[in-house]
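Visitor: Pasting a predicted model and its sequence here:
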Amino acid sequence: MPHFFSLTFACFVIILFSTINFSQFGGEKMKVLKIVLIVLAVLIGVIIILGFVAPKKYHVERDVIINAPKPLVFQHIKYWDNWHAWSPWAERDTIMTYSIKGTDGEEGSIYSWVGDPKITGTGEMVNTGIIENEEINYRLHFFEPMEDVSDGYLRLSEVDEGTRVVWAFYGTNPFPWNVVMLFMSLEKMVGPDFEHGLAMLKEICENEAAEAHQGSVQHDK
């Protein structure tokens, strides 16, 4: 893609020069024009070079330890309908509406939403793979305010304190977006939302686990 961009720019410069009547410019105007063209050429050159060296892949990941058994936690990430209770974006976007296509909790099911363009926009998530009580994989497709596609997953593992949940998303930034992302941090943009969502998931699961434990204690009595 950088090669295509540089070729396009070269053609643009050639066309630009062919349409300019340089005889109409005096000495000072010619100097200014040359400076402008040189600055423009240098700027485009820098962008092209950055396009080669800037990373094209991204990966953002957060995790949390939940004091609850894996099967209980998994029920809250397996079904799209349960995501609404701990989604940081659903909490923030009060006008967002969503719908589910297919069999919720199974591969191929789709979670679609329409919300505030400044917060959640419009998009969908497709369940691309699920391992019971272990992980769910999904493809995230934004339609508005701009189109973008990435992949994500939630993975569970048993630890001494309960269940560790890892939430991640990853993808590829083609040129020139990989250059743009040098000046923007996905870690700072998405990381805090993942942390907040996992904190809400933790609260929901631990409250449910505590209630279940309390109920079993009372039953034993």
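Guide: Sure, I can see it.

Visitor: going forward, measure contacts and count neighbours with C-alpha atoms only.
Guide: Noted.

Visitor: In the chain, spot the helix with the most residues.
Guide: Longest helix in the chain by number of residues (criterion: DSSP state H): helix 186-220.

Visitor: which helices and strands sit right next to that helix?
Guide: Counting contacts by 3 or more C-alpha pairs under 8 Å, 6 or more residues apart in numbering; DSSP states H and E, helix 186-220 packs against strand 57-66, helix 70-78, helix 88-92.

Visitor: put this beside the first:
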Amino acid sequence: MKVLKIIGLTLLGIVAIALLAAAFMRKEYLIEREITINKPKQEVFNYIKMIKNQDNFSKWNKADPAMKKEFSGTDGTVGFIYKWDGNDEVGTGEQEITKISDGER
């Protein structure tokens, strides 16, 4: 019986330490990734501002290639709207270009 009591108290102590540590840990995390693109800045900007080009690198497009897409306006200009309706993983949403600062981030 004494051995079971020691094992129980040890497990309780481990759980208490884990909960105490979790209480003092940060609740927010920041993950940053960086990639170097060996192209002129203007060429990259002109490619990225075209929302339809996102299909070439979007993980959501790969998650649901059959998702329904709707475009209105001229791609790469203020007012262009991209709407999608996909599976449960992708969901439904809308993206609109509201401002373009040429050559800037």
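Guide: Cool, got the structure. Please read all numbers here as calculations on a predicted model, not as lab measurements.

Visitor: Out of the helices and strands packed on helix 186-220 of structure 1, flag the one nearest Asn127 of structure 1.
Guide: helix 70-78 (9.3 Å; C-alpha to C-alpha).

Visitor: now that closest one against helix 186-220, angle please.
Guide: 130 degrees (axes from the mean of the first three to the mean of the last three C-alpha atoms, to 10 degrees).

Visitor: mind listing what's buried in helix 70-78 of structure 1?
Guide: Residues of helix 70-78 of structure 1 classed as buried: Lys70, Val73, Phe74, Gln75, His76, Ile77, Lys78 (neighbour count, 16 or more other C-alpha atoms under 10 Å).

Visitor: Same question for stretch 60-67 of structure 2.
Guide: In stretch 60-67 of structure 2, counting by 16+ other C-alpha under 10 Å, buried: Trp60, Asn61, Asp64, Met67.

Visitor: can you list these in JSON lines and add distance to Gly73 of structure 2?
Guide: Below are these laid out as JSON lines (distance: C-alpha to C-alpha, whole Å):
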{"residue": "Trp60", "distance to Gly73 of structure 2": "22"}
{"residue": "Asn61", "distance to Gly73 of structure 2": "21"}
{"residue": "Asp64", "distance to Gly73 of structure 2": "24"}
{"residue": "Met67", "distance to Gly73 of structure 2": "20"}
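
Visitor: farthest pair in those?
Guide: Applying C-alpha to C-alpha across the buried residues of stretch 60-67 of structure 2, the maximum distance is between Trp60 and Met67, 9.2 Å.

Visitor: sorry, back to before: turn the helices and strands packed on helix 186-220 of structure 1 into JSON lines, columns for distance to Glu208 of structure 1.
Guide: Formatted as JSON lines, these follow (distance: least, C-alpha to C-alpha, whole Å):
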{"stretch": "strand 57-66", "distance to Glu208 of structure 1": "11"}
{"stretch": "helix 70-78", "distance to Glu208 of structure 1": "8"}
{"stretch": "helix 88-92", "distance to Glu208 of structure 1": "20"}
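
Visitor: and Thr172 of structure 1, which of the ones you listed is closest to it?
Guide: Nearest to Thr172 of structure 1, of those and by C-alpha to C-alpha, is strand 57-66 at 4.4 Å.
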